[in-house]
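> Got a sequence here, can you build the structure:
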Amino acid sequence: MSTGVAAAADQTCADRTDSTGRPPGSLLRLATCGSVDDGKSTLVGRLLYDTKSVLADQATAIEEVSRRRGQDGPDLALLTDGLRAEREQGITIDVAYRYFATPARRFILADTPGHVQYTRNMVTGASTADLAVILVDARNGVVAQTMRHGAIAALLRVPHVVLAVNKMDTVDYRESAFTAIADEFTRRAGELGIADVTAIPMSALTGDNVVEPSTRMDWYDGDTLLAHLENVPVGTEPVRKPMRLPVQYVIRHPSEHRQVVERWPAGQLVSGVLQVGDRVVVQPSGQSSTVAGLSVLGQETHSVRAPQSVAVRLADEIDISRGDLLSAGPTPQLLRHITASVCHLHDRPLRARQRVLLKHTTRTVQAMVERIDYRTDVTDARRLPCEDGLSVNEIGGVLIRTAEPLAVDDYRQNRRTGSFLLIDPQDGATLAAGMIDAGPRTGRAPAGH
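Just a heads-up that it's a prediction; the model follows:
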């Protein structure tokens, strides 16, 4: 469940909206990705530096180091490439999370690595993102790694994509160079199923169109990167989806009207809206009841909305425990045979007939990888044969059989209840991250089979 401060902030934001319908101070989760040396670390540093999100002593230290190196201005990449190995190689090799805010919005930025062998890190960073910023070097245009990142963003159903055409200063800020790159990426992104692409010409080194509008590209009349990040609509999609509440904990609560101790299921509402009087179904048991009361931070309320945390009082005594799922509206599918795409995260290969633990929301069950159907070429989303299992960083399609039925949604419909982790039962290592295909194409077996 959320901390008290976070939950209180969510409650406040849910009650107030600005003229655009967006809660003031709303949160945007974004991931940055790009090929090696496309200037991603400099771009993140520029965002932090120009939004005054850097401590004064840190900014001074960066400026002094840059002067000693003979650079004219601060090397903003130093703000993000904190690992020694990164500094020595000039590349980013791990996901780093940065937090900053403007008067319009709060941001959590996942700075993901560019090397192909760190595909798993991008999957980690983009899995919860509302928006992906894909960098392109204006001199090189769209390359294989660009489309690899585009394919992963499409696979993970990231709602919004920004194509940041960086280093425009190296091509004399020419409109034709930008247009050719933007047109090619937009066309190829459409083939991957990405509908929302915003292309922005910029130079992270000089600051053009990052936070401040460029005076050298008067042919561009769109938003700067920061202005786009502040105004892109987010936060409403989970609320519009069917109500899903994974039970994280069951609170023993003394009853005011009866001499008994009531059991209130509690957890974070991952999608939808829940109100007093709603009829809910407990999965996987299928029992149903009516919501008699809701409590947020110990205060009674009539309704809650994702992603608030809440304790629920039901009208009926029902056996509920951690791992159950409260649902309303269209019911989730109860499956023991799950067709999914997975990104393999571990150095040990994932093989057919391998026994694993599957963690779905707050529920963990024993499972087996029945078969591996294919691996995906992430540059163009083609499906290729897979005979020896999935190696680290590879993405592929699998069929998993679970020991107990799971209440799931298709990942395309609900990213929270449509995703899972595979865990090694021997040492607890995370093996793979999965996205469930619960649509009509799965050919799934009935829940009891």
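
> From here on, just use CA atoms for contacts and neighbour counts.
Noted.

> For the protein, list the residue farthest from the centre, please.
For the chain, the largest distance from the centre (C-alpha atoms, centre = their mean) belongs to Gln259, which lies 45.0 Å off.

> To compare against the first, here's the next sequence to fold:
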Amino acid sequence: MGTPTTPTTPAEAASLLRLVTAGSVDDGKSTLVGRLLHDSQSLLTDQLAAVVEASQVRGLDTPDLALFTDGLRAEREQGITIDVAYRHFATPRRRFILADTPGHVQYTRNMVTGASTAEVALILVDARAGLGEQTRRHTAVAALLGVPHVVLVVNKMDLVGHAEPVFAAITEEFTRYAAALDVLHVDAVPVSALHGDNVVTPSTGMPWYQGPTLLEKLETAPIGADPAARPARLPVQYVIRARTSGHREYRGYAGQLTSGRLRVGDPVTILPAGITTTIAALDVLGEPYDEAQAPQSVAVRLADDVDVSRGDMIAADPLPQMTRDVAATAVHLAERPLSTGDKVLLKHTTRTVRAVVTDIPYSIAVDTLARVEPTDGERGRLRMNDIGRVLLRTAEPVAMDDYRDHRDTGSFLLIDPAGGDTLTAGLHTEGPA
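Purely as a prediction, here's the structure:
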């Protein structure tokens, strides 16, 4: 899970905000994204010209901002070849990667991809319709994935007469629901994406709202905890073997630091073997460095001749838990159900191991948050878009953190061993969902 673009330096990571948009069909999400891009002057001249021309062909006097995203979304929803549309834009204050997820209920699973690395979730609601099942489902997914900040965007305020009581009622209901999901702080903005009210510029039609615009909230939203401040985790993606000019063998272990710092001389542990050694050298983009930190990609050379392979993890204290019994909150992504007793492949960082589903004790009804347990004599089962609790037993130990502490090393995918299809996204948590 993750976005297609990863900062290569700590400075780039510090200036970048990842956000995900989610909402029901016809809530105006395409228009909102188009308005953000248009009014923040993040569109190329030819992109704008193409939309203006297409809008004129449709007989419209003004550009249809939804066209900036609908072309890609149509392709995605017809063929499922693109499950999330990523948009890059920038203002003088910050750079953004926006994951625009589908609104149809059958594509709820795709929000998992967009929200897996997001720091802000924009939950869009039509002011006329209020909270629906899909709104609640998207909010539950954002909460389960640990998205740090949630912004409720109440759209189409122009169609309810810019009425403050409508906005207040929706905000109160949403805040109660979010609190039940342990989302304790919700920002809310009343907007009209069609007319640009409170998206980038303040609205003249809602003088009762004195808060920041949506873009101002995004520009000032705190970026999450520095990944370099957590214990070091380097899943080994590639083993580099080469002969140096002096005919000595070079052996490096390359991957992306998901968290923490590594310095020359630091003690580390190779997992799952549990062998301890120290860092002899660090190479970043072929150049020697004394220190590397998340999210940099790095090649590590070790002081001792130890056996390290792709899928191993180089880690610093405190170490992740080595376990064969994995308890997780899971979002099922595939049409084929996931059932107790199923044999699967568990893909965790760069490591893939065989596993069996030992139990699915309950699913979660996202509208009420109630646990739905299997009836007597029936095996636990998750169907597409279901969220539930899954217990697994792996054939080999896996070095897994709690998802609430490390999103990258606390998440995994379940894969069909026969066809290679992705079945389920899991979040390893010891406590209840």
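
> Superposed, how do the two chains score by TM?
Superposed pair, TM-score by TM-score structural alignment, normalised by the length of structure 2: 0.91. Supporting alignment: 423 aligned residues with a C-alpha RMSD of 2.5 Å.

> circling back to that earlier point, pretty sure the residue farthest from the centre of structure 1 is in a strand, no?
No. Counting by DSSP: H, G, I helix; E, B strand; the rest coil, Gln259 of structure 1 is not part of a strand but coil.

> Grab the most central residue of structure 1 for me.
Thr128 (1.2 Å).

> what does that one align to in structure 2?
In structure 2, the residue paired with Thr128 of structure 1 is Thr117, using TM-score structural alignment.

> Verify the stated contact: its match with Gly2.
Yes. Here Thr117 of structure 2 reaches Gly2: they are 5.7 Å apart, a contact under C-alpha atoms under 8 Å.

> So the counterpart of His428 of structure 2 in structure 1 versus Leu192 of structure 1, what's the distance?
Here His428 of structure 2 is matched to Ile436 in structure 1, going by TM-score structural alignment. Separation of Ile436 of structure 1 from Leu192 of structure 1 (C-alpha to C-alpha, to the nearest Å): 18 Å.

> Same question for Leu294 of structure 1.
Using C-alpha to C-alpha, we find Leu294 of structure 1 at a distance of 42 Å from Leu192 of structure 1.

> In terms of packing, which of those two has more residues around it?
Ranked by neighbour count (other C-alpha atoms under 10 Å), Leu294 of structure 1 and Leu192 place Leu294 first, with 22 against 19.

> That one is in what secondary structure piece?
strand 288-296 (DSSP states H and E).

> still on that earlier bit, can you confirm the match of Thr128 of structure 1 is in a strand?
No. Under the criterion used here (three-state DSSP), Thr117 of structure 2 is coil, not part of a strand.

> which residues in the stretch 1-150 of structure 1 form helices?
Along the stretch 1-150 of structure 1, counting by DSSP state H, counting those that start in this stretch, helices occupy 4-15, 40-50, 56-68, 84-89, 119-126, 144-155.

> average gap between the fifth one and structure 2?
Spelled out, that is helix 119-126 of structure 1. Compared with structure 2 after fitting, helix 119-126 of structure 1 deviates on average by 1.5 Å (mean C-alpha distance after the TM-score superposition for structure 1).

> likewise the last one?
Superposed on structure 2, helix 144-155 of structure 1 shows a mean distance of 1.4 Å to its aligned residues (mean C-alpha distance after the TM-score superposition for structure 1).

> how about the very next helix or strand once past that helix, which residues of structure 2 does it hit?
Where DSSP H and E defines the elements, the next helix or strand beyond helix 144-155 of structure 1 is strand 160-166. Alignment of strand 160-166 of structure 1 against structure 2: residues 149-155, by TM-score structural alignment.

> mean offset of that stretch relative to structure 1 (after superposition)
Its matched residues in structure 1 lie on average 0.7 Å from stretch 149-155 of structure 2 after superposition (mean C-alpha distance after the TM-score superposition for structure 1).

> Tell me who's in contact with the closest residue to Leu152 of structure 2 other than its chain neighbours.
Nearest residue to Leu152 of structure 2, sequence neighbours excluded (C-alpha to C-alpha, 6 or more residues apart in numbering): Ala188, at 4.5 Å. Neighbouring residues of Ala188 of structure 2 by C-alpha atoms under 8 Å, 6 or more residues apart in numbering: 151-154, 171.

> what do you get for Leu358 of structure 1?
364-367, 402, 420-423.

> go again using 6 Å as the cut-off
Listed by C-alpha atoms under 6 Å, 6 or more residues apart in numbering, the contact set of Leu358 of structure 1 reads 364-365, 421-422.

> Cool, thanks, signing off.
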